[in-house]
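Peer 1: What follows is a predicted structure for the sequence shown.
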Amino acid sequence: MRAIFWLGLPLSTVMARTAFYKGSQPKVKESITSPRGWVKHAPAPPSHVLELKIALPQPKFDALEQYLWEASDPGHERYGAYLSKEETYALMSPHRGSVEAVVDWLASYGFEEGHLVRSPANDWITIRAPVSLAEKMLDTTYHVYHHAQKGDTTVRTLSYSLPENLHGHVDFIQPTTMFARFKAFKSTLHWSGQAELVPASLGNGTITGPAGNQVDASCNSTITLTCLRQLYNALNYTTSATNGNKLGLTGYLNQYANLDDLQQFYLTQNPAALGSNFTFVSVHGGTNNQSLLAAGDEADLDTQFGFGLTYPTPGTFYSTAGEPPFTPSALEANDTNEPYSYWLGYVLSQDDIPQTISTSYGDDEQTVPYNYAVRVCNEMAALGARGVSVIFSSGDGGVGDNDADPATQQCFTNDGRNVTRFVPFFPATCPYITAVGSTAYIPEKAIPFSGGGFSNYFPRPPYQELAAQGYIDKLAPGTYQGLYNPYGRGVPDVSTQGLNFSIFWEGKNVHVSGTSCSAPTFAAFISMLNDARISLGLPPLGFLNPFLYSSGYKALNDITEGNNPGCGTEGFNATVGWDPGKSDVTA
């Protein structure tokens, strides 16, 4: 009988070494109930390869967070004094004993140093293992799960264990219990000329904006670069191509930014940019297929409006590989988590990072394991501490998740209790990023699909205490009691236009809508502000929220009309001041 080899060692030898590992008996590290919507299909193929990411604790994160608050507070002496890459890593690194314990445990299963992929801060260790070995290491059984409504397929488990004395050295291991589906926040797609949702009367000529600025009346039916520059007072501002300011946009789920589409867009909306391009960066094997039929409407939208608004500011498009919906088989290379961790690991390792970065992807907060969400959020904080304004769209399900019960339209928890509850979106709920919702029309009002609400994972951050509590105090007693967490981080922070954006996709002019439109729009205007600051010798704005909530809101236009229905309710109403129905918009 031939021995089965893994990593150069017979499996019998690996198991013998495991028996002598100094750890104690396995103890459950993480366990979930059967996730809502997913059905167990069959045992996972033993040879299917998993790329396991092991997260080690970050004992100095409190110090990093404190530095973030100080560097982002306009009233603090450290405002704008951002950390270097090396200083950030020093505050992200685990204790040496944690690294040694994990490496020793992995060695007991035959993983030598050459098999380990370490993050620069040593807070992540990644290995590749077939399901058969992963099941032994984690004392678990993997299965193929199928999403009954959406058709997605993934390889996961509901519980895994580690030696008890290893628990304090490992925050979590994934992919194990993560059932996030991860999607682009794009609400609708219309062919040019198709009847669309517009105000009853468009009028002719111009409309007066909130600051007395004149906006073309056509912007009430179709949003262009000129509309946004008119509405948000940047019509005559020209950015620099050489002062060091940059804008970054992220792409996931095989969303490719087509260059021919970009040039057609420039030809019609910004002829000065015609012939220009962005820098493409591949992360974890990400590509940018230029076949016209492979063009991604999300990636086209982001790059056309993000880079179109900020030209000639240099732009970077990050394409990160990884797509959770897949068909597992022995022929496939690996299974993936949602890919934020890969992108964060890459961008934090760079010496030069764009000062503003926008992302229009996410998922229901409850589908992302709590420990995983916290770690990803902490790494967003590290980006902020390095002076990056991190922008995310707030989601396109109002207060719900677009997966509400078809009969009742109610939303339910994913913890096996099936409790009726609003569903916030992650990473928008992370307190270290700026979440962007959507408005429509001029004068602007909240748009129904705009994601908003309160996190069930993250407590309300200090900068938001007065604004969020002020809104909750205005609600009638008992409003939505039990449907949301009144102590959670509120979303969104700001909003911009998000309806009927005119783009080119697959060579055709189409209109798209969603908070996917709003995030790159807001990021582009923040990039313009960073451009002006850098040209004056000032540091970039960095993490925006402490400034926005303390004094920056005074430069914003308050939206007091509209709401964001979902889960069988009318959602949260827009009102004077901050609210989770839309928040304020740039002015």
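Peer 2: Thanks, I have the structure now. Numbering: from 1, shown residues only.
Peer 1: Please count neighbours and contacts with C-alpha atoms only from this point.
Peer 2: OK.
Peer 1: quick one, helices of the stretch 401-550 of the chain?
Peer 2: 465-474, 515-535, 545-550 (DSSP state H, counting those that start in this stretch).
Peer 1: The stretch 1-150 of the chain too?
Peer 2: For the stretch 1-150 of the chain, applying DSSP H, counting those that start in this stretch gives helices covering 11-19, 61-71, 85-92, 96-107, 131-138.
Peer 1: ok so, going back, rebuild the helices of the stretch 401-550 of the chain as TSV, extending it with mean neighbour count.
Peer 2: Formatted as TSV, these follow (neighbours: other CA atoms under 10 Å):
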stretch	mean neighbour count
helix 465-474	14
helix 515-535	25
helix 545-550	20
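Peer 1: for the helices of the stretch 1-150 of the chain, which one sits closest to A272?
Peer 2: Nearest of the helices of the stretch 1-150 of the chain to A272, taken as CA to CA: helix 85-92 at 35.6 Å.
Peer 1: Next one for the comparison:
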Amino acid sequence: MRPSSLFTIVLAAVLVSADRLTFRGCQDKVKESLVSPPRGWVQHAPAPQDQIIRLKIALAQPSFGELEEHLLASSDPAHERYGMHLSKEDAHTLMAPSQDSIDIVSEWLSEHGIGEEYLHRSAAKDWITIHVPVSLAEDMFNTQFHVYKHVESGDTFIRTTQYSLPSVLHDHVDLVQPTTMYARFKPMSNTLHFMGGITQEFEFSAVTGSITGPAGNAINATCNYEITLDCLRELYNVGSYTPSGTSGNKLGITGYLDEYANFEDFQNFMKLENPAAVGSNFSVIAINGGQNNQTLSAAGLEANLDVQFAFGMTHPTPGTFYTTGGAPPYTPDKMEPTNTNEPYLDWLDYIMNQTDIPQTISTSYGDNEQTVPPSYADRVCKGFAALGSRGISILFSSGDGGVGDNDEDPSTTNCTANNGTDATTFLPSFPASCPYVTSVGATVNVPEVAANFSGGGFSNYFARPSYQDSVVKGYLSSIGSEYAGLYNSTGRAYPDVSAQGVNYVIMYRGAPTNVSGTSCSSPAFASLVSMLNDARLQANMSTLGFLNPLLYSRGVAALNDITEGSNPGCGTKGFKATKGWDPVTGLGTPNFGKLKDLVLGNSTQ
């Protein structure tokens, strides 16, 4: 993980609190601190002392390097251990803290009156969750909490700009959050675009009849301005392939922030798009108080889009929708845990303790990377690595702000660093920037070009992984000094791949609706990955797991290179799509027929 411009992560005795002796006679030292709250957040009021807050403590993971080595080996098609995934128990062993860390942190908590009966430990014992009043949290972490308000949305959180730990704990605790985390982790549907209200302009030709797709097959010309299941099958060369439904393969979709996938809309979508699937349904698993409101007026645009296209494409593959606890506004008069807004940790805590997990999982949520503490981003990213080591393919939308924030108008220049300098900078998205997930950008039209909202760029937190070195260096060489200083040329580059992202036809609250965004692209690409896993399972082969080492090596020959378009933002024209990998469409869009031959070992490429 790269050092953050937002935080000072103190690993040695650099900053010492005012002569306060605490646990084992040690002085407190600042663990993490902010220069100031991120842009758009203001201090609203002191946090009520008796308000209960939920905090998560991450213990150090001394064996993660071994897990990462296994992940990369099992994901590299040229490696002798390709496809040899870890069991749940093996992954937990490599994620676990040392017994010394468990013991000393337990002792410290007990000193503050927090015994084992008040703790929740994650499956690998690497996370501890506590519920404490603000007054106790302020004493434990030698800080002051305040209510902070997000000016644009009105969201309110209890947060601080600095917290400390006894020096003896610094090697044992990686982070405590949410303390200095101001990320809102919004759905990418913030910029899903309804027809008639779309902010980006696209030109659609008035061609009738059929047009030729990248695989040389005929595609209905209506796919040039409206995307259906048949369009994706034709465009991405699915042909007559139908999953078995009994291979043991499953597909998962995650939902957060009170986004509900509606059963009635799902059935009406299938009547229009896939009559063979009428009467089928998907499973719903609730996590951390997640709800399953089936009132039609409560149907979520994001949730409906994801389940309709992902499960519609892959029928009869069993589908699971995860609904993870909502994010209500903070209300001081209700003595309940505040909105912690850490959905990935809640979901990871649950999913990592399951034995039967869908082999492909798509998520369409994220936020501006710089609003996420780098320590938090690192640990969440390691959770995705652990899932990949178990043979799970994790896909994320790349974001809808081009090279800027998802909230930004591409015509503005309000893209500033949150390090006190207010310097203009491109704004990468997280978790799309995590090197252990597959990030999916967006295209439009046939022939395909980059959708101009497609999120892409370079992480400021994560270094570029070796599997990207060749193609990314080639791209950087081609653009020379363009945008120098606005992005981190050594960072993890994204997206990895792309898929259609404009004008998907879904059913929403009883009526057809057209929507756009990389929220469309990720479940579309994930549905094809799910079918590839089905094909491998039918052939008694392992699942694909972490996709990127395959995609960046042999897989690139089975993708359609996108060479036109760009992703403007931050007052610039953004990066350009070009031959080979680019930070707009990645390596390109899928050719399922070629990918299937490749993963089954039938490819001559």
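Peer 2: Perfect, thanks for sending it. For clarity, every value in this text was computed on a predicted model and none was experimentally measured.
Peer 1: circling back: can you tell which of the helices of the stretch 401-550 of the first structure is closest to L68 of the first structure?
Peer 2: Per CA to CA, nearest to L68 of the first structure of the helices of the stretch 401-550 of the first structure: helix 545-550, 9.8 Å.
Peer 1: Which stretch of the second structure lines up against that closest one?
Peer 2: Across the second structure, the stretch matching helix 545-550 of the first structure (TM-score structural alignment) is residues 548-553.
Peer 1: what's the answer for stretch 257-268 of the first structure, then?
Peer 2: Using TM-score structural alignment, stretch 257-268 of the first structure pairs with 261-272 in the second structure.
Peer 1: what do you get for stretch 140-149 of the first structure?
Peer 2: Residue span in the second structure matched to stretch 140-149 of the first structure, by TM-score structural alignment: 143-152.
Peer 1: Go through that stretch and flag the buried ones.
Peer 2: The neighbour-count check on stretch 143-152 of the second structure (16 or more other CA atoms under 10 Å) flags 143-150 as buried.
Peer 1: biggest separation within those residues, which pair?
Peer 2: T143 and H150 (21.2 Å).
Peer 1: give me the number of residues near the alignment partner in the first structure of G510 of the second structure?
Peer 2: Matched to the first structure by TM-score structural alignment, G510 of the second structure sits across from G507. For G507 of the first structure, the count of nearby residues is 16 (other CA atoms under 10 Å).
Peer 1: quick one on the thing from earlier: which residues are in contact with the match of stretch 257-268 of the first structure?
Peer 2: Under the contact criterion CA atoms under 8 Å, 6 or more residues apart in numbering, stretch 261-272 of the second structure has outside partners 276-281, 292-296, 299-300, 303-304, 307-308, 312, 321, 506-510.
Peer 1: Generate a PyMOL selection restricted to the buried entries among those.
Peer 2: In PyMOL syntax, the buried subset of the contacts of stretch 261-272 of the second structure is picked out as below (16+ other CA under 10 Å):
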select buried, resi 277+278+281+292+296+299+300+303+304+307+308+312+321+506+507+508+509+510
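Peer 1: Aligned to S522 of the second structure, what sits in the first structure?
Peer 2: So, by TM-score structural alignment, S522 of the second structure is matched to A519.
Peer 1: brain fart, W347 of the second structure
Peer 2: Using TM-score structural alignment, W347 of the second structure sits opposite W343 in the first structure.
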